[in-house]
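Novice: Here you go, sequence then predicted model.
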Amino acid sequence: MKLRETLYFFLLAFFLQACNDTITDPNYHSGTSYYPIEEGWYIHYQVDNKDLTNEENSTTYQLREIIGKPYDDGFGGENYPLYRYKRDNEDVEWELDSVWSVVYRNNHLIRYENAIPLLKLTNPLIEGSRFNQNTYNGLDAITPSGQDLRYEVETVGRDFTFEDQVYMNTAVVLEVNNSSLITNSEETRRAVYQKDIGLILVDHNSISKVYYEFNTTQPSLAGNPYCGVNSNRQVIDLDNGDRVDNPFFELDNCETNPIFGVDDDSVNRWITKWESSANSPIVEARDGDNGTKILLLINPNEFNGYREQGSAMTQKIIGYGIDKTVD
């Protein structure tokens, strides 16, 4: 009995050890593993450029990036040319668009984009860390106004979901993250890398929100979105389910400007009243030139209360592999 138990525990221990031997450290924090450089390695992308202001200006095409034969980079290492081809769709031939290059140097992955060296990944990659993409081109990491241009490593070794598709073992780098209260605009750019594949996604959005705007110099407000079908509605339901109070509901003439031709105290009282209402219509009230006041209000005729303008670009992987026929 003891012999049988001893044999059982020996076999169990052997089995567990064998299982453990098949589990290897994926080394998720190695920056180089997220951008393999190999001659002939290619990735195909679908690129969609959406013009949110004028849809007719939107474009779509496919991009092919393929790594060529290495050459001496002049620093004791090897640069690899990165041939970039474009085509409208898969039914037409690729046409050479440009030649960039890529290199590992000092634990850095550097891409020369239109001859400008940009630091794209570091080794190791650490979540929450920042690095200066301009390390090799002489540009600053911080603008004179204090804007931080450094890239930020958002996640490493995690799954990333985009448009209902899950990408495993990714590194996500936030390359641009700017916002302005003055223009109600926001710009973000994320680069997503997948382990042992490379760059799989770029998501770049530059969007500003356009609200209903008027100021104290306008005697009348022709085209006021709170008028027309909304003029008899004290509270207006937006298409997205939100609600907004109508600050013109109590006026005899809906298109009359309630803050035109009155003193500053009256203007401020009107603003305060509607800023503190249950469903405030006021997004922002700011000072203009020569003592004027500029107001931005939710636009009840827009789905979300505002109209978006700007651009949205996605560059998403659609294929990858090895092609040794590249020059």
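Specialist: Thanks, I have it.
Novice: CA only for contacts and neighbour counts going forward, please
Specialist: Will do.
Novice: Just give me how far the lengthiest helix in the chain sits from the chain centre.
Specialist: With secondary structure taken from DSSP state H, the chain has its longest helix at helix 2-21. On the basis of CA atoms, centre = their mean, to the nearest Å, the separation between the geometric centre of helix 2-21 and that of its chain is 52 Å.
Novice: Show me what counts as buried in stretch 180-189.
Specialist: By neighbour count, and taking 16 or more other CA atoms under 10 Å as the criterion, the buried residues in stretch 180-189 are 185-189.
Novice: still on that earlier bit, C-terminal to the longest helix of the chain, which secondary structure element comes first?
Specialist: Next in sequence after helix 2-21, counting helices and strands by DSSP states H and E, comes strand 41-51.
Novice: isn't Y71 right up against L82?
Specialist: No: taking contact to mean CA atoms under 8 Å, the distance of 11.8 Å between Y71 and L82 leaves them out of contact.
Novice: what's I142 in contact with, if anything?
Specialist: I142 makes contact with 148-150, according to CA atoms under 8 Å, 6 or more residues apart in numbering.
Novice: also this one, for the comparison:
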Amino acid sequence: MNKNYLRRNGLVGLLSLSAAALLLAGCGDNAEVQPQLLPDYYPLSVGSVRIYDVADTTWRDNVPTASRFQFREQVLAAPEPDAAGKLVYQVVRSRRATAAGAWQADSVLTVTVAPLNLTEQINNRRTVALVLPAVEGKSWNYNAFNSLDTVVAVTRFYQQVGQPFSVSRNGKTYEYTNTVTTVNDLVNSINAVESTIQRTTFALGVGPVNRVSRRYKNDCSGAQGCRFPFVRQLGQSRNEVLIESSN
């Protein structure tokens, strides 16, 4: 995507910051803004399509149940400005069981592009997917616009900014030369009782290319306590790999 995307759409300029936006901009170090702007890592335009192959596993009483399916994300209409003038995209999500199956309506993902952050909203929960500047180690509040965390929480971090990334699925390897990865606070999210891992990698000019989500609750109720290897009482693991896209 052209680096002047935000300027062409009138979104670069002074921003009247809310308390949440101030926190988002202030977390992390004071490194300079990278040349790439947020939409370069999450390009959206009318007619754009992304198809993800999804490997999903649920756990109950240490018994896994695996499934495979595909998600399609489409932008079918031009974005509309919200009350603050930020562009809001409606990303229509569909699902099918196999590559040969028919697409069925699933949900709508709302993506809002602002000068200092890019947010996603699904199931009435708005989260902060990306912030400026995109620099290694920068942190922010992923749940700044919902009630899951306190307003001062720091729950998301940049890793491997500007680095190459590759991922394999169904015998094919997908490679990208310039990516950024966001990850949750692993130090406070992983322990013997339960663990949560949320990681998304965005490729320059492509968008989200790999989404990983793992949530486990281990059975520590016996006399031995938490055993290793862990006995997963409940849990879910999902890995989405982008296999086809057009912007």
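Specialist: Yep, that arrived. Given the structure is predicted, the values throughout are model-derived calculations rather than measurements.
Novice: L181 of structure 1: which of the contacts of I142 of structure 1 is nearest?
Specialist: Within the contacts of I142 of structure 1, proximity to L181 of structure 1 (CA to CA) peaks at D148, which comes in at 16.7 Å.
Novice: what about that closest one, how many neighbours?
Specialist: Neighbours of D148 of structure 1 under the rule other CA atoms under 10 Å: 16.
Novice: Any chance of a markdown table for the contacts of I142 of structure 1, columns distance to D264 of structure 1 and secondary structure?
Specialist: Written out in a markdown table, the entries for the contacts of I142 of structure 1 read as follows (distance: CA to CA, whole Å; DSSP: H, G, I helix; E, B strand; the rest coil):
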| residue | distance to D264 of structure 1 | secondary structure |
| --- | --- | --- |
| D148 | 38 | strand |
| L149 | 41 | coil |
| R150 | 43 | coil |
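Novice: now, among those, which is nearest to T122 of structure 1?
Specialist: Distances from T122 of structure 1 to those, taken as CA to CA, are shortest for R150 (12.5 Å).
Novice: Just give me the neighbour total for the closest one.
Specialist: 20.
Novice: That one is in contact with E175, isn't it?
Specialist: Yes: under the criterion of CA under 8 Å, R150 of structure 1 lies in contact with E175, with a separation of 7.2 Å.
Novice: Show the contacting residues for Y176 of structure 2.
Specialist: Applying CA under 8 Å, 6+ apart to Y176 of structure 2 gives the contacts 164-166, 203.
Novice: which of those map to contacts in structure 1?
Specialist: Of the contacts of Y176 of structure 2, the contacts whose aligned counterparts also meet in structure 1 (both residues aligned by TM-score structural alignment, their matches' CA atoms under 8 Å) are 164-166, 203.
Novice: neighbour-wise, which of these leads?
Specialist: Neighbour max across the kept ones among the contacts of Y176 of structure 2 (other CA under 10 Å) = A203, 24 neighbours.
Novice: hey, where'd the strands end up in structure 2?
Specialist: Counting by DSSP state E, structure 2 has these strands, from start to end: 49-60, 63-75, 80-81, 87-96, 104-113, 117-122, 125-131, 139-140, 156-169, 172-184, 194-203, 207-218, 232-246.
Novice: can you put those in TSV and add distance to D149 of structure 2?
Specialist: Rendered in TSV, the data for those read as follows (distance: least, CA to CA, whole Å):
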stretch	distance to D149 of structure 2
strand 49-60	25
strand 63-75	28
strand 80-81	27
strand 87-96	24
strand 104-113	20
strand 117-122	16
strand 125-131	11
strand 139-140	12
strand 156-169	12
strand 172-184	13
strand 194-203	15
strand 207-218	17
strand 232-246	21
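Novice: Nearest to L23 of structure 2, out of those strands?
Specialist: Among these, strand 139-140 comes nearest to L23 of structure 2, with 7.3 Å by CA to CA.
Novice: what's the average distance of the closest one to structure 1?
Specialist: In this overlay with structure 1, the average offset of strand 139-140 of structure 2 from its partner residues is 0.8 Å by mean CA distance after the TM-score superposition for structure 1.
Novice: quick one on the thing from earlier: specify which member of the contacts of Y176 of structure 2 is nearest to S237 of structure 2.
Specialist: When the contacts of Y176 of structure 2 are ranked by distance to S237 of structure 2 (CA to CA), S166 comes first, at 19.7 Å.
Novice: list the contacts for the residue nearest to the closest one when sequence neighbours are not counted?
Specialist: Closest residue to S166 of structure 2 apart from its sequence neighbours, by CA to CA, 6 or more residues apart in numbering: E175 at 4.3 Å. Applying CA under 8 Å, 6+ apart, one finds that E175 of structure 2 lies in contact with 164-167.
Novice: What of V108 of structure 2?
Specialist: V108 of structure 2 makes contact with 90-93, 122 under the criterion CA under 8 Å, 6+ apart.
Novice: Show the buried residues in the residues you listed.
Specialist: Neighbour-count burial within the contacts of V108 of structure 2 applies to 90-93; the criterion is 16+ other CA under 10 Å.
Novice: Please tabulate those in a markdown table, including the columns distance to Q159 of structure 2.
Specialist: Supplementary listing: those in a markdown table, determined by distance: CA to CA, whole Å:
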| residue | distance to Q159 of structure 2 |
| --- | --- |
| Q90 | 28 |
| V91 | 26 |
| V92 | 28 |
| R93 | 27 |
